[in-house]
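*Asks:* Structure here, sequence nowhere to be found:
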């Protein structure tokens, strides 16, 4: 039987905090970049009680977070994790930009609180995040 002491178990706590802090900063960075590329003010609209911007933003955020979690779990170093986190961020931005090209009124519809386009964007962002995360298991 392998007896591991509490001190030995806590040996990785520095790496944990370093990755957790980096992940928190990356999530904040993602939020800042994402709301800047969208032509409507998500947080203002959400504060007004509009559901569509919350749904689309939540899907993008969850898609990024799932990919980020995979990057953390499968990276070999902090730098490796940061590189793959950047890939995850780019994938989420590309999902929005491609859908915006396909659906010309996407941004206006979401800003106008139309739920169907927001659900589509949120679901595709989440799907892209899940697939992206799976691809990071190299």
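*Replies:* Thanks, I have the structure now. As the structure is a computational prediction, the values presented were derived from the model and not from experiment.
*Asks:* From here on, just use CA atoms for contacts and neighbour counts.
*Replies:* Noted.
*Asks:* mind listing what's buried in the helix or strand residue 16 falls within?
*Replies:* Element membership for residue 16, per DSSP states H and E: helix 13-37. Residues 19, 22, 23, 26, 27, 30, 31, 34 are the ones in helix 13-37 that count as buried (16 or more other CA atoms under 10 Å).
*Asks:* could you say what helices and strands whichever helix or strand comes after it packs with?
*Replies:* Next helix or strand after helix 13-37 toward the C-terminus (DSSP H and E): helix 42-47. Here helix 42-47 touches helix 51-74, going by 3 or more CA pairs under 8 Å, 6 or more residues apart in numbering; DSSP states H and E.
*Asks:* Counting by contacts, list what the helix it packs on packs against.
*Replies:* Of the remaining helices and strands, those touching helix 51-74 by 3+ CA pairs under 8 Å, 6+ apart are helix 13-37, helix 42-47, helix 78-102, helix 106-111, helix 115-135.
*Asks:* Try it again at 7 Å.
*Replies:* Contact here means 3 or more CA pairs under 7 Å, 6 or more residues apart in numbering; DSSP states H and E; on that basis helix 51-74 packs against helix 42-47, helix 78-102, helix 106-111, helix 115-135.
*Asks:* Structure two is appended below for comparative analysis:
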């Protein structure tokens, strides 16, 4: 079997564009998620707060899951961007619902380093991300 350089080059260009867009959306999501929380993850994590790191890590994984799904169902960058935007809104919305209605003192718990609450928060983000990803079929 021989390598068709033209086919490889075309695939490599598609890969670079898709991967670059996914990384960009992940970075933007992370920043918007941090803006949406009433606590400063960067400061909490820098001071050694594991709860903040776990909660943020869960949110990042929770968003990466639907990004991966969107990459697998579309080759169009505009359609991928639309799926990424929808997934981000759902992820941030779900986190807001958890903080405002389900665990009303989640902010205090995260700021105090409550690891159990952070794991619940991260698991919820990942669970929503899985559902988000699975729903991107049509």
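*Replies:* Perfect, I can see it now. Computed from a prediction, not measured in an experiment: that's the story for all the values here.
*Asks:* Got a TM-score for the two of them?
*Replies:* Scored against TM-score structural alignment, normalised by the length of structure 1, the superposed chains reach a TM-score of 0.93; 137 aligned residues with a CA RMSD of 1.4 Å.
*Asks:* Nearest approach to residue 11 of structure 1 belongs to which of the helices and strands packed on helix 51-74 of structure 1?
*Replies:* Of all these, helix 78-102 sits nearest to residue 11 of structure 1, with 16.8 Å by CA to CA.
*Asks:* Name the residues that touch that closest one?
*Replies:* For helix 78-102 of structure 1, the surrounding residues in contact (CA atoms under 7 Å, 6 or more residues apart in numbering) are 30, 34, 60, 64, 67, 68, 71, 72, 75, 106, 125, 132.
*Asks:* try stretch 23-39 of structure 1
*Replies:* Contact with stretch 23-39 of structure 1 is made by 41, 42, 89, 93, 107, as judged by CA under 7 Å, 6+ apart.
*Asks:* From residue 97 of structure 2, how far off is the aligned partner of the third one in structure 2?
*Replies:* Across the two structures, residue 89 of structure 1 finds its equivalent in residue 88 of structure 2, going by TM-score structural alignment. Relative to residue 97 of structure 2, residue 88 of structure 2 is positioned 14 Å away (criterion: CA to CA, to the nearest Å).
*Asks:* Ok, residue 35 of structure 2 next?
*Replies:* Residue 35 of structure 2 is 16 Å from residue 97 of structure 2, where distance means CA to CA.
*Asks:* ok, the counterpart of residue 44 of structure 1 in structure 2 to residue 49 of structure 2 distance?
*Replies:* Under the alignment (TM-score structural alignment), residue 44 of structure 1 pairs with residue 43 in structure 2. Using CA to CA, one obtains 9 Å as the distance from residue 43 of structure 2 to residue 49 of structure 2.
*Asks:* Looking at those two, which one has more neighbours?
*Replies:* Remark: of residue 43 of structure 2 and residue 49, residue 49 carries more neighbours, 19 against 11, as counted by other CA atoms under 10 Å.
*Asks:* list the contacts for the closest residue to that one other than its chain neighbours?
*Replies:* Spatial nearest neighbour of residue 49 of structure 2, excluding adjacent residues (CA to CA, 6 or more residues apart in numbering): residue 113 at 5.4 Å. Each residue near residue 113 of structure 2 by CA under 7 Å, 6+ apart is listed here: 49, 50, 51, 52.
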